[in-house]
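[1] Generate a structure from the sequence data that follows.
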Amino acid sequence: MVDDAATEQRKEAAVVLTPPLALEGGLVEEHQTPGLLPRMLSLLRNVRPGSDLTHFQLPPLFNMPKSQLQCYGESVYCINEDYLTRCPRGKSSLERFTSVVAWSISTMRPAIFGLAPYDPILGETHHVSRGSLNVLLEQVSHHPPVSALHATDAKENIELIWWHNLVTSFHGTSVEAVINGKRQLKLLTFGEDYEMDSPNLVVRLLPTTGADWLGDVRIRCKDSDLEANLCYHKSQSFLGFGGNSRSVRGNIFHSKTSKTIYEIDGQWDRIVNLKDVHSGEVTVLYDAMKAISKLKTPVLEAPENLWPTESATVWREVSQAILNMDWEKASEAKRRIEEKERELQREWKSRGEVWVPKHFSVAHAKDNEWDCWPLEHSVPLAPIAVPP
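    Coordinates of the predicted model:
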């Protein structure tokens, strides 16, 4: 019993793992500190509209206790009703494509107004397993910030490859985070490659506060000549009051003929329906309550295999201080991490060295276009796991 207790204490000291953003997480106010809006407005008082906030340093008061890499990863490995494994089980290319659209919607998680994850440091990693699915992320660039993701499921013969470049800007009454990049889902058994992008996150300050996912998402599979357009939008309201900010609408169609097969309509935090335009039949495409409600927090199962670059290790002091609402300690811990990174970059520059990612090969083209390829064929089992 003593040895078991000591092992648990070592695990707790190695990482700080917090509940994932779930259906409830974007709706409750308990995560927010009093007077958050006035403090946000004060923070942005000297920032001009249109300014790029990508490298803007947020004090811990405005941070949730997790890294951006963890947020990206959670959208893949934290799920109740598993929409991902449905994708390769479809009996036809159309059925598989429809499942991919549902899975894409399932990666949307409610944001918490006024709180943002940490900006990952260069070389930071996040490695988590859920059943046979193993997920690995790495911060492959700091200026600009680019995150890469590789996930494999040998049992289901699935592979995911993503890269994201987050660009944040201030627009006077709102802050917009544009998520440039590409998401690939490969169903290897069928030789099908699906490409999709992400909506943008808009944080509204006035006239009412809120955090909304808005914009268009395109999903396409060249192998089956199928395509989908989704529009995440805010329904009609009066002077910014009322309305539903989590509406999604779109269609699935043949790429060559542009002929619509299904119409999509609903709210991604509730129910999204699928209508067959030929028969008029309506079915449920996605149920948020079943998919992203009451999600389980990952746990550390093999501390001996934990990398020092793991997000939950890198930021553990900051996260613990935020959970304790010790803002002075959180600020000091965050400052040490950021200063250490700046010092390492100065050393590389003085030696004429260029940092190279450990898990990905990266190519940078113009206009914020990147390409990231995993160096390994498959992702190994992770020391952190989502409980069954």
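[2] Could you use CA atoms for every contact and neighbour count after this?
    Fine.
[3] Could you say which helix or strand holds the most centrally placed residue in the chain?
    What sits nearest the mean C-alpha location of the chain, by CA atoms, centre = their mean, is Tyr72, with 2.5 Å. For Tyr72, the host element (DSSP states H and E) is helix 68-77.
[4] I have a second one here; can you model it like the first so I can compare?
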Amino acid sequence: MSRCNSGESPLDRFIAVVTWSISTVRPVIFGVAPYNPILGETHHVSRGNLNVLLEQVSHHPPVSALHATDEGENVEMIWCHHLTPKFYGTSVEAELHGKRVLKLQNHGETYVMNSPKVLIRFLPFPWADWVGNVRIQCQESGLEAELCYRNTSFLGRRGNQRSIKGKVFESSSLKTLYEIDGQWDRTVRMKNINNGKDTVIHNAKEVISGLRAPIVKDTREIWASESALVWSDVSRGILSKSWEKAKEAKKAVEEKQRELQRERESREENWVPKHFTVSHSKEGGWECSPIQKWVPEAPIIVPL
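    I've put the predicted structure just below:
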């Protein structure tokens, strides 16, 4: 996210935000999900100066809140999101509701964007991937981008797999400035309409090869609600292929949550998120606001 902040002009920064948005898309792994987020579950991680905190702020429906900050760059992102599935016989389409709001506060710019949908097909063979339209807007600079994620045809025989097409344009005049084309899991190019210059803005292989597995810096500072701790026994069972142990560990986690829920109901207490204030309306959906201005450094870090 820091690269989004370093552009010299509003257009440079907007293109960097578009590139960052594309880079956050990862291939969906099709299969059975053994983890079911529990109420109040958190994930707190840092990479360099970027600190990220997620909290499960609702269980029915499942809603997650995210707050990411880089205090040195004065950058902040807030995202309250939840999935709603739609069933179509041989497929399921899950829409990811909730706007990602990225603030480059040194420049007084706010970028608002949605996310593509997850499409799961069962025939003629099972697969899952990202599809649909994404819109990125910056009111301060008057710039917008439209991105369209596509996959193969119904039979899986034609078309470009994991393709992305789009454009960057001026909000007021609708004048197209750049065209975007490529495969988001390989390379994505951007063409300057004015001079015809073509540039690679995203190379998935370089992005993914640069990722490192997170490590625990200080076990004493890990919260009891940390996702890695909550599901540690389940993970150990899966990694050792001890499926029965993983199943029993998952059952124990879920039963503990039911017990806590019964206790709250007996005391007529409502559960309240620890790190966010959350609201919901029929018009605006779910919205969250972080309680702290800056996310603190985490005991789990991703090496640079």
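[5] Drop the TM-score for these two in here.
    With the length set by TM-score structural alignment, normalised by the length of the second structure, the two chains reach a TM-score of 0.96; 304 aligned residues with a CA RMSD of 1.4 Å.
[6] returning to that earlier point: against the second structure, where does the helix holding Tyr72 of the first structure fall?
    Following TM-score structural alignment, helix 68-77 of the first structure has no partner segment in the second structure.
[7] what range in the second structure matches the following helix or strand past that helix?
    As assigned by DSSP H and E, the chain's next helix or strand after helix 68-77 of the first structure is helix 93-106. The alignment of helix 93-106 of the first structure onto the second structure (TM-score structural alignment) covers residues 10-23.
[8] cool, and stretch 135-153 of the first structure?
    Counting by TM-score structural alignment, stretch 135-153 of the first structure corresponds to 52-70 in the second structure.
[9] Now that stretch: buried residues?
    If you call a residue buried by 16 or more other CA atoms under 10 Å, then stretch 52-70 of the second structure has these buried ones: 52-58, 62-70.
[10] Nearest to Val278 of the second structure among the residues you listed?
    Val57 (7.5 Å; CA to CA).
[11] thought the closest one was touching Leu39?
    Yes: with contacts counted by CA atoms under 8 Å, Val57 of the second structure reaches Leu39, the gap being 6.3 Å.
[12] Show the end-to-end separation of stretch 227-236 of the second structure, please.
    14 Å (CA to CA, to the nearest Å).
[13] what range in the first structure does that stretch sit on?
    Taking TM-score structural alignment, stretch 227-236 of the second structure hits residues 311-320 over in the first structure.
[14] State the helix or strand in which the aligned partner of Gly266 of the first structure in the second structure lies.
    With TM-score structural alignment defining the correspondence, Gly266 of the first structure maps onto Gly182 in the second structure. Following DSSP H and E, one finds Gly182 of the second structure within strand 176-183.
[15] How about residues contacting that strand?
    147, 160-170, 188-194 (CA atoms under 8 Å, 6 or more residues apart in numbering).
[16] Give me the mean deviation of that strand from the first structure.
    Taken over the aligned residues, the distance from strand 176-183 of the second structure to the first structure averages 0.6 Å (mean CA distance after the TM-score superposition for the first structure).
[17] Which elements pack onto whatever helix or strand comes next after that strand?
    Next along the chain after strand 176-183 of the second structure, taking DSSP H and E as the criterion, comes strand 187-192. If you count contacts as 3 or more CA pairs under 8 Å, 6 or more residues apart in numbering; DSSP states H and E, strand 187-192 of the second structure packs onto strand 176-183, strand 198-203.
[18] So for strand 187-192 of the second structure, what gets flagged as buried?
    Neighbour-count burial for strand 187-192 of the second structure [16+ other CA under 10 Å]: 187-191.
[19] how big's the offset between the top helix by length along the second structure and the first structure?
    Within the second structure, and with DSSP state H defining each element, the longest helix by residue count is helix 243-266. Aligned to the first structure and superposed, helix 243-266 of the second structure gives a mean residue distance of 1.1 Å (mean CA distance after the TM-score superposition for the first structure).
[20] Go ahead and name everything in contact with that helix.
    If you take CA under 8 Å, 6+ apart as the criterion, helix 243-266 of the second structure is touched by 34-35, 38-39, 230-231, 233-238, 270-271.
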